[in-house]
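In: Using only what follows, build the 3D model:
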Amino acid sequence: MEIKGTPEQHGYWMPAEWESHSQCWMGWPERFDNWRDNAVHAQRVFSKVATAISNFEPVTVCASPAQWTNARSQLPPNIRVVEMSMNDSWFRDTGPTFVVNKSASGAQNLAGIDWNFNSWGGIDDGCYKDWTLDVRVARKILEIEKVFRFPHSMILEGGSIHVDGEGTCLTTEECLLNKNRNPDMTKEQIEDNLKKYLGVRKIIWLPRGLFGDDDTNGHIDNMCCFVKPGVVLLSWTNDKSDLQYERSIEALSVLSNTTDANGRKLEVIKLHIPGPLYMTDEEAAGVIQDGEAKPREPGTRLAASYVNFYIANGGIITPQFGDEKWDNEAVRVLKETFPDYEVVKIEGAREIVLGGGNIHCITQQQPAIK
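Out: Coordinates of the predicted model:
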C-alpha cells in the first residue's frame, strides 16, 4: 500500500493533535537495560496511561511475543493488545506520522509517513545499538490498519515535530540539524522535506530543547507544543541559576518575534518544569547495564517536562512527577488552557522519564477520518 511521490503531491497534511482520533497506539516496555527492575514499574505506569486514554478513545498496545500475555493481563479488556516485535516502546518516534487528505467528494483519506530511524543518533550517539525491529514498527502499524504508506529515507522522530494543523510546524535546531541524523542535508533541505511531507508552509525553529534531554538531542515535545492555532505552551523555569532558564528565555525570544503560517503572532503560555529531578542510586542500580543501551548513571538530570502530555478526544493525559508544587501548578495551567477537556493526572510518571521520555513520547495518535 505504498504511495509514490510526497504527501503534498497527493494533498495530504498532518492534523493537529487536538483534532479527533480514531485510536491511540502504544508499545509495551521490557528492555532491562533501559527500564529498571525488568520494567515492572514502567509497565505499571504504561498501563495507567493506556487505561486513562482508553476512557476517551480506543487504544492499541503492541507487545513482543515474550510480553504479550503479561501486557494482556495488566491492561483492561477494552484495550486491544497486538503482538509486535520492537527494540523499545517509544511509539511517538518509531510509529508512523499520520496524515489526511480530502477527496473531491469531501471525504477524507488516511495515510502514514514511515520515516527512517536510527535510535536517536546512530551507533555512536544513539540510545541502543540495534534498532532493526524499531525501524519496521511504522510499516507494521500501517499494514495492520490497511493504511497507505509514504516511505521516506530521511531520519526523523515524531517527537521532534509539532504542528498546528494549519500550516505551521515547531521543531528544534538542536535535534533536526544534529549531524547524527541527516549529515548530508542542509537546513533548507530538511525544511523543504518537512513542508512536502507534513503539508506545512512555515517551520518555526527553536534553537534548543529541554536541558538534559540528551537521549533525543532536544525533541520539541519536551520543550514546546501548540495547544491551538496561534497559542503554544513553553517549558519554563523562574530559577535563573537553572541551566534550563537560558534555554527557555532563548525560546521565548524566538516565539515572541515570529508569526505562524497564517501571520498570527504567537501567544506563549509558560508551563513551569518540575524539580530539577535527578536519577537516584537505587533507580540506576535497577537497570542492567550491558553495553547495548545508553548508560543510566546515578545523579543524571532527568528530562522532566509537563509539556510532554497527550491530547485525547476530550482528555489531557498529563504526567505527575511527585513534585507537589509544580505538579499542581501544571494541572492548574492545563485546566485553564484546555477548559473543555478533562485533565487526567498520571501519578508515577517519573518511571517513564527514567527511560528517557514521557507520556507524549510513548503515544501516537491516529486521526479519525470524516
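
In: Every contact and neighbour count from this point should use C-alpha atoms.
Out: OK.

In: so how far is residue 114 from residue 139?
Out: Distance, residue 139 to residue 114, by CA to CA, to the nearest Å: 6 Å.

In: repeat for residue 137
Out: 9 Å.

In: Common neighbours of those two, please.
Out: 95-96 (CA atoms under 8 Å, 6 or more residues apart in numbering).

In: Please say which of those two ends up with more neighbours.
Out: Neighbour count, other CA atoms under 10 Å: between residue 137 and residue 114, residue 114 has more, with 29 against 24.

In: what's the burial count for the residue lying closest to that one once chain neighbours are set aside?
Out: Nearest residue to residue 114, sequence neighbours excluded (CA to CA, 6 or more residues apart in numbering): residue 151, at 4.7 Å. Residue 151: 19 surrounding residues under other CA under 10 Å.

In: surely residue 151 meets residue 97?
Out: No: using CA atoms under 8 Å, residue 151 is not in contact with residue 97; the gap is 10.7 Å.

In: Identify the contacts common to those two.
Out: Counting by CA under 8 Å, 6+ apart, the common neighbours of residue 151 and residue 97 are 113-114.

In: Touching stretch 23-32 from outside, list them.
Out: Outside stretch 23-32, the residues within contact range by CA under 8 Å, 6+ apart are 35, 38-39, 42-43, 46, 50, 53, 57-64, 67, 71, 87-91, 287-288, 362-368.

In: Tell me the gap between that stretch and the middle of its chain.
Out: Relative to its chain's centre, stretch 23-32 lies at 13 Å (CA atoms, centre = their mean, to the nearest Å).

In: same check, this time on stretch 202-209
Out: So, by CA atoms, centre = their mean, the centroid of stretch 202-209 is 16 Å from its chain's centroid.

In: Now do it: everything it contacts.
Out: Residues outside stretch 202-209 that contact it (CA under 8 Å, 6+ apart) are 167-175, 191, 195, 217-220, 222-223, 247, 250-251, 254-255, 258, 260-261.

In: Over to stretch 183-195?
Out: 8, 176-177, 200-203.

In: still on that earlier bit, narrow the contacts of stretch 23-32 to just the buried residues.
Out: With neighbours counted by 16 or more other CA atoms under 10 Å, the contacts of stretch 23-32 contain buried members at 35, 38-39, 42-43, 46, 50, 53, 57-64, 67, 71, 87-91, 287-288, 362-367.

In: Following up with a second sequence; could you model it the same way so I can compare the two?
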Amino acid sequence: MRYFPAEFEPQSFVQIIFPHPESDWAPYLEEARECFVNIATAVARYQPCLIVCDDVGLVKSYFKNHDNLVFIPYQSDDTWARDCSALSVIDEEEEEPLLLDFTFTGWGGKFDATRDNALSSSIAKVYGAPMEKVNLILEGGGVETNANGSLLTTAECLLNPNRNPKLDKKGMEHELKKHFGVEQILWLHHGYLAGDDTDSHIDTLARFIDTDTIMYVKCDDKNDEHYDALKKMEEELKTFRDIDGEPFNLIALPMCNPTFYDNERLPATYANFLIINDALLLPVYNDPHDAEAIAICEKAFRGRDIIPIDCSVLIRQHGSLHCVTMQFPEDISLRVE
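Out: The predicted model follows:
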C-alpha cells in the first residue's frame, strides 16, 4: 500500500522554478522575480527552499541571504512547479518514500511543456528518494489529499479528454487509488475561475487544511459570473463524507473582486495558499477582501504564522502562489553537494 502525505503534514523542503527571460514572464520579468524572491524568502524562514533556475549565479544575486536556499541549474519552459514537479508518496511495505513523475503536457497541450515534463527526472539526483515514471497525465494542482484515505479533485480537469482520453471515471479512479493509495475519490462537478488555464484545478477552488476540514472559495455577489457555479460547488461539498461517513468541516474564503489585465479577467483566488512547517503563505491581490481572507486564515490555522504574499503579478499568467511551489514531505531529503 501507498500513503499520500498531505500538505499540512511535516515537510522537508519546498521547490520553486525561478522566472527567466524565455518564460512567459518576459514582459514583466523583474516584477515576477520580486514575487518569487518573496515566496522563497518566506519559505526559507521555516525550511529549505530548492530554487531551480537557468542561471545560478544571477539568481543568487537576487537574494540578500542564502540561508536555507539551495540552487540547481535547469532550463525550464516555465515556472509552474506545482504541475511539473514529482508528487511524493510513501511505500508502506518498503517503508520508504517514492517520487511519482507523472506526464505534464502543458494542461492538455495548451502550451509547450517538453522541458518542464523532463524537469523531475533531470534533477532527480537532488532528491533523497527513488523516482518512478508514471505513464499518466496528471498535475499536482489537480489533486488534494486529507491524509486519511480521501482524494479531492474536479471532474472538469481529471476527466477532461485533453488529459487521458482513454480513461473514463472508473478507470481514472483505479489509477488514482493505485498510485496514491487512497480509498475514495471525491469529485467536484461544479466550480471554476475565469482566466484559469488548468481546466479547474482543485487548488484554485477547495483545499484540505486538515484531515476533517475543507477550505473553499465562496462568491456572495449574485451579479458575478461565478456565483451560480460556486454556489453549486458549495452544495456539493456539503454532501461529501470522509471514509468513516462523517461530513467535513467547511470554511469559506471570500471571492476577490473582478481583476483584469489586458482586458482579461484573472483567476485571483485565496484558496491557492501554501501550507509549510509552522506557517501559511497566503496569496493576496491588493483587493478589499485581503484583510478578510487573512483573518479567516488566522482563525483556521492556529499555531501557524500567516504570511501574506502579494501575488498580483502571478495571476497575470493565470496562476498564483500554490501553483508556483511544490512541497516535499519530511521523508524525502534534499541532497546538497
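
In: Quick check: TM-score for this pair?
Out: Remark: TM-score between the superposed chains equals 0.94 [TM-score structural alignment, normalised by the length of structure 2]; 330 aligned residues with a CA RMSD of 1.6 Å.

In: circling back: wait, which of the contacts of stretch 183-195 of structure 1 is closest to residue 315 of structure 1?
Out: Using CA to CA, residue 200 is the member of the contacts of stretch 183-195 of structure 1 that lies nearest residue 315 of structure 1, at 25.9 Å.

In: any idea what that closest one aligns with in structure 2?
Out: Under the alignment (TM-score structural alignment), residue 200 of structure 1 pairs with residue 182 of structure 2.

In: ok, back up a step: now for the contacts of stretch 183-195 of structure 1: which two are most distant?
Out: Largest separation among the contacts of stretch 183-195 of structure 1 by CA to CA: 8 and 177, giving 22.6 Å.

In: Would you mind measuring from the residue of structure 2 most remote from its centre to residue 257 of structure 2?
Out: For structure 2, the largest distance from the centre (CA atoms, centre = their mean) belongs to residue 223, which lies 28.8 Å off. In this view, residue 223 of structure 2 and residue 257 of structure 2 are 11 Å apart by CA to CA.

In: try residue 299 of structure 2
Out: Using CA to CA, one obtains 23 Å as the distance from residue 299 of structure 2 to residue 257 of structure 2.

In: More neighbours: which of the two?
Out: With neighbours defined as other CA under 10 Å, residue 299 of structure 2 and residue 257 compare such that residue 257 has more, 15 against 11.

In: and the contacts of stretch 183-195 of structure 1, which are buried?
Out: Here, 16+ other CA under 10 Å leaves 8, 176-177, 200-203 buried among the contacts of stretch 183-195 of structure 1.

In: neighbours around the corresponding residue of structure 1 for residue 35 of structure 2, how many?
Out: In structure 1, residue 35 of structure 2 lines up with residue 45, judged by TM-score structural alignment. Around residue 45 of structure 1 there are 20 other residues, counting by other CA under 10 Å.

In: In three-state terms, how would residue 45 of structure 1 be classified?
Out: Using DSSP: H, G, I helix; E, B strand; the rest coil, the structure places residue 45 of structure 1 in helix.

In: Surely residue 57 of structure 1 touches residue 313?
Out: Yes: using CA under 8 Å, residue 57 of structure 1 is in contact with residue 313, at 6.2 Å.

In: Do you have the helices of the stretch 1-150 of structure 2 handy? List them.
Out: Using DSSP state H, counting those that start in this stretch, the helices of the stretch 1-150 of structure 2 run over 29-44, 56-60, 81-84, 106-109, 114-117, 119-122.

In: coming back round to it: which of the contacts of stretch 202-209 of structure 1 are buried, as a ChimeraX select command?
Out: Buried members of those, identified by 16+ other CA under 10 Å, are gathered into one ChimeraX selection as follows:
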select :167,168,169,170,171,172,173,174,175,191,195,217,218,219,220,222,223,247,251,255,260,261
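
In: So which of the contacts of stretch 202-209 of structure 1 sit within helices?
Out: 173-175, 191, 195, 247, 250-251, 254-255 (DSSP state H).

In: Which one of those residues is nearest to residue 355 of structure 1?
Out: residue 175 (18.5 Å).

In: Secondary structure element holding residue 193 of structure 1?
Out: helix 187-198 (DSSP states H and E).

In: Return the mean post-superposition distance for that helix against structure 2.
Out: On superposition with structure 2, the mean distance recorded for helix 187-198 of structure 1 (mean CA distance after the TM-score superposition for structure 1) is 0.8 Å.

In: Give me the next element, helix or strand, following that helix.
Out: With elements assigned by DSSP H and E, the helix or strand that comes after helix 187-198 of structure 1 is strand 202-206.

In: still on that earlier bit, any idea which of the helices of the stretch 1-150 of structure 2 gets closest to residue 91 of structure 2?
Out: For residue 91 of structure 2, the closest of the helices of the stretch 1-150 of structure 2 is helix 119-122, at 19.1 Å, according to CA to CA.

In: so the closest one aligns onto which residues of structure 1?
Out: Counting by TM-score structural alignment, helix 119-122 of structure 2 corresponds to residues 137-140.

In: what sits up against that stretch?
Out: Stretch 137-140 of structure 1 is contacted from outside by 84-86, 94-96, 113-114, 149, using CA under 8 Å, 6+ apart.

In: on average, how far is that stretch from the matching bit in structure 2?
Out: After superposition onto structure 2, stretch 137-140 of structure 1 sits on average 2.0 Å from its aligned residues (mean CA distance after the TM-score superposition for structure 1).

In: Give me the distance from that stretch to the chain's centre.
Out: Centroid displacement of stretch 137-140 of structure 1 relative to its chain, using CA atoms, centre = their mean, is 16 Å.

In: got it, and stretch 209-225 of structure 1?
Out: In terms of CA atoms, centre = their mean, the centre of stretch 209-225 of structure 1 is found 10 Å from the chain centre.

In: and if you look at stretch 128-140 of structure 1?
Out: With CA atoms, centre = their mean as the basis, stretch 128-140 of structure 1 stands 16 Å off its chain's centre.

In: Please report the distance of residue 71 of structure 1 from residue 22 of structure 1.
Out: Applying CA to CA, the value for residue 71 of structure 1 to residue 22 of structure 1 is 22 Å.

In: Same check on residue 298 of structure 1?
Out: For residue 298 of structure 1, the distance to residue 22 of structure 1 - CA to CA - is 40 Å.

In: about what we covered before: alignment lookup: the residue nearest to residue 114 of structure 1 to structure 2.
Out: The pairwise alignment with structure 2 assigns residue 151 of structure 1 to residue 133, based on TM-score structural alignment.
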